[in-house]
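Novice: Provided below for reference: sequence and predicted model.
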Amino acid sequence: MTEFKCKEKLMRNIVLLATIALVSLLCTPIIVLGAPPTARNMSEEPSDTELLNATPIPPARRELVWLDPPKLEALAAQVKAAGGSIIAEYYDAADNYRREYKTTWDDIVWAKEVEKIVDIAYDAGRRGQYYKSIKYYKQALLLAPGSDLFLMSIGVAYVQVGEKERGIRFLEKAASISPNNSRIRRNLEVARGY
């Protein structure tokens, strides 16, 4: 076989493998732990009841959504270097706790997808666009049901726009999921006194 024929055959095989990989990716259902059982249009806003009654994501994933982007990137590098899975230690100085959870590459990919939505929500809140912030935090809750952080953030935003009782419901739910989280407790206390 000539060198040209070898290269041509190699290119055909590469194209075939890429096609197979793409087809299998498109045909494989995406499963997100803790996601609602039914698919939803992300532009459709979920009801408060739906969000407040959702089964919370596992604690390991709850820890991931609290990580700042640089810490998530550092953890991603560790998971990748370890071959896709590590036992990660999570430490919160404010609440004085340490926990260890198995963290996989799938967890990292999921957290980065959630982070894309949360970045929009966070930026909107910082600019005082609270309704936009609420909308995007609610979308993040579709990917991370029962996330104490996002429930808290929605609650704070509702209080900021004058919907105190609605905000308190979200803050109370966040506090029931993570009763020892001082940041959530503090926000709930402030909302009740607002």
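Specialist: It's in. In this text, all values refer to a predicted model and were calculated from it rather than measured experimentally. Numbers count the residues shown, from 1 in each chain.

Novice: only C-alpha atoms for contact and neighbour calcs from this point on.
Specialist: Fine.

Novice: Helices along the protein, start to end?
Specialist: Remark: helices assigned in the chain by DSSP state H are 3-27, 48-52, 59-66, 69-81, 105-126, 130-143, 148-160, 164-177, 182-193.

Novice: Take this one as well and set it beside the first:
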Amino acid sequence: SATSGSIAIAGKALADWPLLELAQQRSFLAQSRSDPFGYSALESVLSARHPWAGQQYWERASDRAIALAALAQMEVQDLAARDVRSLSGGERQRIAIAALLAQDTPLMLLDEPANALDLAHQVSVMRLLAEMCANQQKAAIMVVHDLNLAQRVASHVLLLYGDGRWLAGTKANMLQADLLSACLGHPLQVVQHGTQQIFLPLDE
């Protein structure tokens, strides 16, 4: 655990943010989720609009429109009325990401966002997040283990070693075979395919 340092969002210490205002600044996608209640996919996404509700007890028409748009971005609008407990792991993950989008915060924190997604949706979700950061003045901090997905969308990379060491820098400087091999404890090869780099584990 950390013994020094501080965390600030938009230049303000994390501890100084009122909780409601903090929920308007950052959203979080957990690595896994539990859905103990039988609410619909739309209701699940609408719950992410709570920080913007103000004095309203029920969601507004604008909240519903934002939630439906987020479901459409994740290509799950046809599941809006479905009980979330009846959905597949990949569908539930896209519902969770739709909720993150509906919360509409400048900072998005995502823990393994590609979990349970098929290849097509891994690529489309990562592309969407990258486009949002580029075009909507948003920032995304992701925990990922898939180097090839990170290579597609990251601008900067933080490598965390098991012994507490870390390295940070631009993607070009950090996604190097020697650094990654040392960090992951397994030899890697970087293969150039057109304009893309592909990371492959080597036999020891």
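Specialist: Okay, I see it. All figures in this text were calculated on a predicted structure; none of them were measured in a lab.

Novice: TM-score for this pair?
Specialist: After superposition, the two chains reach a TM-score (TM-score structural alignment, normalised by the length of the first structure) of 0.30; 88 aligned residues with a Cα RMSD of 4.7 Å.

Novice: Residue 140 of the first structure: what's it in contact with?
Specialist: Contacts for residue 140 of the first structure (Cα atoms under 8 Å, 6 or more residues apart in numbering) come out as 114, 117, 118, 150.

Novice: ok, those residues vs residue 7 of the first structure, which is closest?
Specialist: residue 114 (41.8 Å; Cα to Cα).

Novice: if we can go back for a sec, could you dump the contacts of residue 140 of the first structure to JSON lines with distance to residue 66 of the first structure and neighbour count?
Specialist: Converted to JSON lines, those look like this (distance: Cα to Cα, whole Å; neighbours: other Cα atoms under 10 Å):
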{"residue": "114", "distance to residue 66 of the first structure": "11", "neighbour count": "20"}
{"residue": "117", "distance to residue 66 of the first structure": "14", "neighbour count": "19"}
{"residue": "118", "distance to residue 66 of the first structure": "11", "neighbour count": "21"}
{"residue": "150", "distance to residue 66 of the first structure": "9", "neighbour count": "27"}
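
Novice: could you dump the helices of the first structure to CSV with distance to residue 90 of the first structure?
Specialist: Converted to CSV, those look like this (distance: least, Cα to Cα, whole Å):
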stretch, distance to residue 90 of the first structure
helix 3-27, 32
helix 48-52, 26
helix 59-66, 7
helix 69-81, 10
helix 105-126, 14
helix 130-143, 21
helix 148-160, 15
helix 164-177, 17
helix 182-193, 16
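
Novice: before we move on, the earlier item: quick one: which of the contacts of residue 140 of the first structure is nearest residue 134 of the first structure?
Specialist: When the contacts of residue 140 of the first structure are ranked by distance to residue 134 of the first structure (Cα to Cα), residue 150 comes first, at 9.1 Å.

Novice: Could you find the closest non-adjacent residue to that closest one?
Specialist: residue 137 (5.8 Å; Cα to Cα, 6 or more residues apart in numbering).
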